[in-house]
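Next input, structure requested:
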Amino acid sequence: MIDIVRTLVATLLDLLAWPILIYFLAINSSYLFLVLAAAADFRSTRRRRRHSGRIERLGSHTAPGVSVVVPAYNEEVGVVEATRSLLSLRYHRHEVIVVNDGSKDDTLGVLTRAFDLVRADREVPSEIETRQVPRGVYVPRDGYTRLTVVDKPNSGRSDSINVGINTAVEDLVICMDADSLLDPDALLIVTEPFADDPRRTAATGGVVRIANGCTIRDGRIVDVRMPRNLLAQIQALEYLRSFFLGRSGWSKVKALILISGAFGCFRRDLLVEVGGLDPDSIGEDFELVMRLHRLLRERRQDYQVTFVPEPVCWTEVPETLTVLRKQRARWHRGLWETLVKHRVMFGNPRYGRAGVLAVPYYWFFELFAPLIEAVGLVLMVLGFVLDLVNPTTFWLFLAVAYGYAIVVALTAAAVDEVYFSRYNRLGSLLSLITSSVAENIVYRQLHVIWRLQGWWQSLRGSEQQWGAMTRRGFKTEETV
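Purely as a prediction, here's the structure:
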């Protein structure tokens, strides 16, 4: 038996060893390129900032109005503080729309008591088809607080956002989660591209950072620190590298195809035109942006989808392996289903840089990454144990696959510190450095397994499982 295994492993190593090494070299180099592209963009943005007219727009009535749509399901713990925070954002004209998605807890009750809500005689339009219709619309009794709470039967996050879009009255719509907080100037900054180029700008995305470990006062982050939980620390580094700098890099090369569902801003007319979010998609945010690209490219309209690196949305992340596993499996399943649904874009010049650059990248370096990494790691370890791989080749593999990844992570942390200095305490910086190493030991291998599970669930057509995350909520003077 051992001879058969040795022969099989030796054959596979002969075929795949160097291609896998080259793959890891390419994927880590691509991450480094995106980080450096983001750094170049930050540098030019910093030079333009003093001439942006941001302060003038704060009181300008010519800037577009914003509707902030917040779906809420069983969010009684933090929904009031989150809503107050959104209402107090510095912007000349914005409304907050909370859509209670048939919560089983007291979400609607705590909102009613906190804001003295009364039922409004208001009909919600049906420009976007929805699975459920509102059973009640509530507004503050004072008549001037721009808050609307829509109560509806449970039908999921996407359908709730679509109800919120139908309810919205402003030109721009921001979709975010009830468990998130925005920086005070977030609306002002994320809408800058719309104010600067209203004809071409279709959507913008902002930064999502981790609130775990931070101190919150009156719905504001007042003290930024790295989380105490190691799992959350690793995610902070992930968000920094992939969800912040990675998307900044894609925006720089004008091929951004993914905006985080926790903080995205869209033209309302385009959302209505594409039919809102797809309730059947488990990767609904990614799928929406892909659909926008297809719509605008197919009708030959000049447009841009932009990532804005300064406005920050703060959110809690899982601190247990069980919850994180379900989240990452769901994300990878959503990636697979979205890429398959929009496979016509793959390498197709008709869809510009999104089709030629971004979509193939997501296929090769995001979708297939866990499969290739799993095969490469298993083959190299077996080859080393069976004395089929010499120590030099084995350590070269580890250096290219994991050592290079640590360098990329540290580079991302350095870029963030130079331009934004969010984690300016020595302890937080040391945590980032420690996390860059810890991420590649055990966690990364678990992450490979979780993503493969999501892929397998999709291939089997198993029922979508969103899972649940226990929230602490954003309380005054609380360290989350």
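
Going by C-alpha atoms from here, please, whenever you check contacts or count neighbours.
OK.

Remind me what the host helix or strand of residue 161 packs against, helices and strands.
Using DSSP states H and E, residue 161 falls within helix 157-167. If contacts are counted by 3 or more Cα pairs under 8 Å, 6 or more residues apart in numbering; DSSP states H and E, helix 157-167 sits against strand 66-72, strand 94-101, helix 268-274.

Tabulate those in JSON lines, adding columns for mean neighbour count and distance to residue 163.
JSON lines is the format used below for the helices and strands packed on helix 157-167 (neighbours: other Cα atoms under 10 Å; distance: least, Cα to Cα, whole Å):
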{"stretch": "strand 66-72", "mean neighbour count": "26", "distance to residue 163": "9"}
{"stretch": "strand 94-101", "mean neighbour count": "25", "distance to residue 163": "8"}
{"stretch": "helix 268-274", "mean neighbour count": "17", "distance to residue 163": "11"}
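
Of all these, which one is nearest residue 312?
strand 66-72 (14.8 Å; Cα to Cα).

could you check the angle strand 94-101 makes with that closest one?
For strand 66-72 against strand 94-101, the angle by axes from the mean of the first three to the mean of the last three Cα atoms, to 10 degrees is 20 degrees.

Turn the helices and strands packed on helix 157-167 into a markdown table, columns for distance to residue 233.
Conversion of those to a markdown table gives the following (distance: least, Cα to Cα, whole Å):
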| stretch | distance to residue 233 |
| --- | --- |
| strand 66-72 | 26 |
| strand 94-101 | 30 |
| helix 268-274 | 35 |
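
Residue 356 is nearest to which of those?
Closest among those, using Cα to Cα: helix 268-274, at 22.4 Å.

measure residue 7 to residue 13 for me?
Using Cα to Cα, to the nearest Å, we find residue 7 at a distance of 10 Å from residue 13.

which of these two has more neighbours?
Neighbours were counted for residue 7 and for residue 13 using other Cα atoms under 10 Å; residue 13 has more, 20 against 12.

I'd say the more buried one and residue 379 touch.
Yes. With contact defined as Cα atoms under 8 Å, residue 13 counts as touching residue 379 (6.8 Å).

can you pull out the strands in the stretch 51-200 of the chain?
66-72, 94-101, 117-119, 136-140, 147-152, 172-176, 180-182 (DSSP state E, counting those that start in this stretch).

Buried residues, the last one. List them.
Of the residues in strand 180-182, those with enough neighbours to count as buried (16 or more other Cα atoms under 10 Å) are 180, 181, 182.

Rebuild those as a markdown table, extending it with distance to residue 164.
Converted to a markdown table, the buried residues of strand 180-182 look like this (distance: Cα to Cα, whole Å):
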| residue | distance to residue 164 |
| --- | --- |
| 180 | 17 |
| 181 | 18 |
| 182 | 19 |
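
compare with the first, here's sequence two:
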Amino acid sequence: INFTIYHVNTDKGKARALNTAIYESIGIYVINIDSDGLLEKNAVKNMVLRFENDLSIAAMTGAILPKEELVQKVKGFGHRLLAKNEYYEYAQAFLSGRTIEASRDQLFTMSGAFSAFRREVLMETFLYDIDTIGEDTDMTFQIRTRLGKKVVICADAIFYVEPISGFSELYTQRQRWQRGELEVTENYMKQTASLKRFFKNFLVRRMMIDHTFTFPRMIWTFATVVLIAFGYSSLILLLSYLLIYALYVVVAVVNFVSVSILLQP
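All right, here's what the predicted structure looks like:
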């Protein structure tokens, strides 16, 4: 196998570097991977086989997982707990969440850390958007929504990443994800954003759930003091919180069991 390696020297951001690399590419498939992870030995082969066996697939995302051995080596109870939660969250998001989304042709975003494309499809897009930090989500919508082509997940193509370093990285990471989601969604909801489309347009539904239905939880938290001032029993409020927490625990247990089954070899 012959490899040609180019070093793209750019200070203009990831999107510009990817676009440069796409123009330089000459193969049938283009695969993006981040530099801070490790591919499972059969990951690329599994992706190519999926492309070859289904000519309708235009692009796909791989499955991103923290390396389990590294998670077990994390020191400190709090940090290890955070790393283990991240591990199961990634497993749930990729092995079940994106699989369900893809089966409904509603995959929201391909992972910027590991994704693959037919080059001919990439050349039909506007390439990666340099004006958003959610360039991977924008590319997903370009291919699936604007071009009307098939985007899926290849769950047996795994890219291992290091466990999260701490709460500071967690905050920065989630802030970036939410900002990118909002930026990209604004471009694709200008003609479709209305309550009547809640059950028809998955993007409207996704944004309502992610950025609207979570708001009452915050209001409820701050309203507790007000409710006590209005004479509501603190015992009743406490029991209400315990019931809500118990329901969250049930959902978490179901997710944990489901992901554990999916992770079985």
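
quick one: which of the helices and strands packed on helix 157-167 of the first structure is nearest residue 419 of the first structure?
strand 66-72 (27.9 Å).

how about the residue nearest to residue 162 of the second structure when sequence neighbours are not counted, what does it touch?
Leaving out its chain neighbours, the residue that sits closest to residue 162 of the second structure by Cα to Cα, 6 or more residues apart in numbering is residue 66, at 5.4 Å. Applying Cα atoms under 8 Å, 6 or more residues apart in numbering to residue 66 of the second structure gives the contacts 86, 87, 90, 160, 161, 162, 163.

where along the stretch 1-150 of the second structure do the helices fall?
Ranges of helices within the stretch 1-150 of the second structure are 14-24, 43-53, 68-72, 77-91, 98-103, 119-122, 135-141, based on DSSP state H, counting those that start in this stretch.

now stretch 249-264 of the second structure: which residue numbers in the first structure?
Taken onto the first structure by TM-score structural alignment, stretch 249-264 of the second structure occupies residues 406-421 there.

Would you quantify the distance from residue 66 of the first structure to residue 111 of the first structure?
Relative to residue 111 of the first structure, residue 66 of the first structure is positioned 21 Å away (Cα to Cα).

circling back: which one of the contacts of residue 66 of the second structure sits closest to residue 107 of the second structure?
Nearest member of the contacts of residue 66 of the second structure to residue 107 of the second structure, counting by Cα to Cα, is residue 90, at 15.3 Å.

just checking, the closest one touches residue 65?
Yes. Residue 90 of the second structure is within contact range of residue 65, at 5.8 Å (criterion: Cα under 8 Å).

Neighbour count: the two, which is higher?
Shown here are residue 90 of the second structure and residue 65; by other Cα under 10 Å, residue 65 has more neighbours (23 against 18).

Aligned counterpart of the more buried one in the first structure, please.
Residue 65 of the second structure maps onto residue 209 in the first structure, by TM-score structural alignment.

gap between its match and residue 180 of the first structure?
Separation of residue 209 of the first structure from residue 180 of the first structure (Cα to Cα) stands at 10 Å.

residues bridging contact with the two, i.e. touching both?
The overlap between the contact sets of residue 209 of the first structure and residue 180 (Cα under 8 Å, 6+ apart) consists of 313, 314, 315.

can you name the residues of the second structure that whichever helix or strand residue 429 of the first structure is part of overlays?
Residue 429 of the first structure is part of helix 426-438 when elements are defined by DSSP H and E. Across the second structure, nothing matches helix 426-438 of the first structure (TM-score structural alignment).

which of the residues in that helix are buried?
Counting neighbours by 16+ other Cα under 10 Å, helix 426-438 of the first structure gives 428, 429, 431, 432, 433, 434, 435, 436, 437, 438 as buried.

count of neighbours near the aligned partner of residue 187 of the second structure in the first structure?
Aligned by TM-score structural alignment, residue 187 of the second structure pairs with residue 341 of the first structure. As a burial measure, residue 341 of the first structure scores 14 neighbours (other Cα under 10 Å).

just residue 183 of the second structure next, same as before
Using other Cα under 10 Å: residue 183 of the second structure sits among 18 other residues.

The residue lying closest to it once chain neighbours are set aside and residue 11 of the second structure, how far apart?
Excluding its sequence neighbours, the residue lying closest to residue 183 of the second structure (Cα to Cα, 6+ apart) is residue 132, at 6.5 Å. Note on residue 132 of the second structure: its distance to residue 11 of the second structure, by Cα to Cα, is 16 Å.

quick one, which of these two is more surrounded?
Taking neighbours as other Cα under 10 Å, residue 132 of the second structure and residue 11 compare with residue 132 leading, 17 against 8.

Report the contact partners of the residue mapped onto that one from the first structure.
Correspondence of residue 132 of the second structure to the first structure, assessed by TM-score structural alignment: residue 281. Applying Cα under 8 Å, 6+ apart to residue 281 of the first structure gives the contacts 287, 334, 337, 338.

Could you tell me where the lengthiest strand in the first structure falls in the second structure?
Ranked by residue count and defined by DSSP state E, the top strand of the first structure is strand 304-315. Mapping strand 304-315 of the first structure onto the second structure (TM-score structural alignment) gives residues 150-161.

Residue 71 of the second structure versus residue 261 of the second structure, what's the distance?
For residue 261 of the second structure relative to residue 71 of the second structure (Cα to Cα), the value is 19 Å.

Neighbour count: the two, which is higher?
Using other Cα under 10 Å, the more surrounded residue of residue 261 of the second structure and residue 71 is residue 71, with 21 against 10.

Against residue 6 of the second structure, how distant is residue 130 of the second structure?
From residue 130 of the second structure across to residue 6 of the second structure, the span is 21 Å (Cα to Cα).

Tell me which of those two has more neighbours.
The neighbour comparison of residue 130 of the second structure against residue 6 (other Cα under 10 Å) goes to residue 130, with 15 against 8.

surely that one meets residue 19?
No. Counting by Cα under 8 Å, residue 19 is not a contact partner of residue 130 of the second structure; they are 9.2 Å apart.

ends of stretch 381-390 of the first structure, how far apart?
End-to-end span of stretch 381-390 of the first structure (Cα to Cα): 11 Å.

Show me what counts as buried in it.
382, 383, 384, 388, 389.

Identify the residues contacting that stretch?
Here stretch 381-390 of the first structure makes contact (Cα under 8 Å, 6+ apart) with 6, 9, 10, 13, 380, 391, 394.

how about 7 Å then?
6, 9, 10, 394 (Cα atoms under 7 Å, 6 or more residues apart in numbering).

ok, back up a step: nearest to residue 270 of the first structure among the strands of the stretch 51-200 of the first structure would be which one?
strand 172-176 (9.7 Å).
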